[in-house]
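Chemist: Predicted model and sequence follow; I will ask about them next.
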Amino acid sequence: MRILQTRDTMSDIYLAAVKIRNQVFVKEQNVPLSIEIDGNEAYAIHFVLYDDKKIPLATVRLLPIDEDQVKVQRMAVLKEYRGQGLGKILLNAAADFAKEHDFKEMTLGAQWQAQNFYQQMGFKTAGEPFEEAGMKHITMTKQLVN
């Protein structure tokens, strides 16, 4: 397995990320494409996890909020590859990247059914549930420094 990242929205890595997101969010979860691809694409760091045959299986993006905080967004694993720990591998790589770049906190809006996954990854709930893209979410945060 290999994880690559980019900020270049014209790169093959970014295009692989969008293809995964389209499959998971637009086709499976019926998120409108008009909100799935947003104005933050060029500001985010896009990560893609590839298998040994260079097939893209999972993606996540990090959006810097300020010098201390980065937001985890668009976390997606293709349906046929879920349950294999790929999300954990990818999220750990994104957290390592954030630490290396001196971010102190990660935040995210977790889909309601994904709370346990993020809790296992060290995130804690913060605030009240909210709706986004027609789905219930909860804000979660993780400190990257002790």
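Modeler: Great, that's in hand.
Chemist: Only C-alpha atoms from now on, for both contacts and neighbour counts.
Modeler: Fine.
Chemist: which of the residues in the longest helix belonging to the chain are buried?
Modeler: Criterion DSSP state H: the longest helix present in the chain is helix 86-100. Within helix 86-100, the residues scored as buried using 16 or more other C-alpha atoms under 10 Å are 86-87, 90-91, 93-95, 98-99.
Chemist: now stretch 135-145
Modeler: 137-144.
Chemist: Now do the strands in this structure.
Modeler: 2-6, 45-50, 56-64, 69-77, 105-111, 124-125, 130-132, 135-143 (DSSP state E).
Chemist: okay, those in TSV with distance to residue 16 next?
Modeler: Output for these, formatted as TSV (distance: least, C-alpha to C-alpha, whole Å):
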stretch	distance to residue 16
strand 2-6	11
strand 45-50	7
strand 56-64	6
strand 69-77	12
strand 105-111	22
strand 124-125	30
strand 130-132	24
strand 135-143	25
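Chemist: Second structure follows, compare the two:
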Amino acid sequence: MALQRSDFRFFHRLRVRWAEVDMQRIVFNAHYLMYFDTAISDYWRALALPYTEAMEHLEGDLYVVKATIEFHASAGLDDQIDVALRCTRIGSSSITFSGAIFRGDRHLISSEIVYVFADPATQTSRPVPQALRDILLGFEAGEPVVQLAVGRWVDLRPAAAALRSRVFIEEQGIDPAIELDALDDGAVHAVLTNRLGQPVATGRLLVHEPGVGRIGRMAVHRVLRGGRFGQQVLDALMAAARERGDRQVVLHAQRSAEGFYRRLGFQPCGEPFEEAGIAHTEMIKGL
């Protein structure tokens, strides 16, 4: 049965590479299952779930017990294809995903993948946790996968500090003595959490000078970068600046993140500089 793009909420785009085609220059059949498996990883990101940490929180893991592929037409070298997935059934211990691969609107491949939720130590099945069930069904129903909180450090510190420590101290090697500072107490903070309550993005807003806000400590969980979670935090902080009457916001962007801020309308100001041992650029945006 031909599927339509409108049957799915989630899509993962990729381009067929030379190493994935056979002598006929069409995708070798075994690679389609790899495409679906790659898309599944991105599906968890769309749910704002860092897979390893989420499964540890849920005290289980997912194991494939069935995977089928149905071929309708072939993808070829350099084709851009969209791998679509949806959760179609959740049983007592099993989760079924239906998938399709499209080139444009043409349906090329169908798939069904069945996972069992199990104890990692014994690999014996366990009931699908209600929290995971709610997340999957909620996503497919169009519900938000994250919750935003904007407020004071005294209220948001546990989540914000945990994520900042992971990103700035553990990942980037910044001295803990300068990561947490006295400015946190007077700042407006924003924290984005997934439906398991895990922090996935955070940032803070200070007063730079009258009428100008300063955004900083922007951090997004490493696994979830590129998923617009940082943008949601940034938008919330700019809204808070606008609400208090700021005309402009300024931030110190790590050079590796400069493109992210440019896409959201920030413009560089002045020459690059080093801060905490990392190259930065000052960037400004009017409100």
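Modeler: Yep, that arrived. Source: prediction; values computed, not measured.
Chemist: Quantitatively, what TM-score do the chains reach?
Modeler: The TM-score (TM-score structural alignment, normalised by the length of the first structure) is 0.92; 142 aligned residues with a C-alpha RMSD of 1.1 Å.
Chemist: What is the longest helix of the first structure packed up against?
Modeler: On a contact count with 3 or more C-alpha pairs under 8 Å, 6 or more residues apart in numbering; DSSP states H and E, helix 86-100 of the first structure meets strand 45-50, strand 56-64, strand 69-77.
Chemist: C-terminal to the longest strand along the second structure, what's the next element?
Modeler: The single longest strand within the second structure, with elements called by DSSP E, is strand 106-118. Later in the chain than strand 106-118 of the second structure, the nearest helix or strand by DSSP states H and E is helix 130-140.
Chemist: before we move on, the earlier item: return the distance of the longest strand of the second structure from the chain's centre.
Modeler: 22 Å (C-alpha atoms, centre = their mean, to the nearest Å).
Chemist: Which part of the first structure matches it?
Modeler: Aligned by TM-score structural alignment, strand 106-118 of the second structure falls on no residue of the first structure.
Chemist: thinking again about what came up before, ok, which of the strands of the first structure comes nearest residue 39 of the first structure?
Modeler: The closest of the strands of the first structure to residue 39 of the first structure is strand 56-64. By C-alpha to C-alpha, the value is 11.3 Å.
Chemist: what's the mean distance for the closest one versus the second structure?
Modeler: Once superposed with the second structure, the aligned residues differ from strand 56-64 of the first structure by a mean of 0.7 Å; criterion: mean C-alpha distance after the TM-score superposition for the first structure.
Chemist: Output the residue interval of the second structure matched by that strand.
Modeler: By TM-score structural alignment, strand 56-64 of the first structure lines up with residues 199-207 in the second structure.
Chemist: Would you mind pulling the contact partners of the matching stretch?
Modeler: With contacts defined as C-alpha atoms under 8 Å, 6 or more residues apart in numbering, stretch 199-207 of the second structure is touched by 48, 159-160, 162-164, 183-184, 186-194, 213-221, 224, 229-230, 233-234, 237, 241.
Chemist: show me the contacts for residue 113 of the first structure.
Modeler: Listed by C-alpha under 8 Å, 6+ apart, residue 113 of the first structure has no contact partners.
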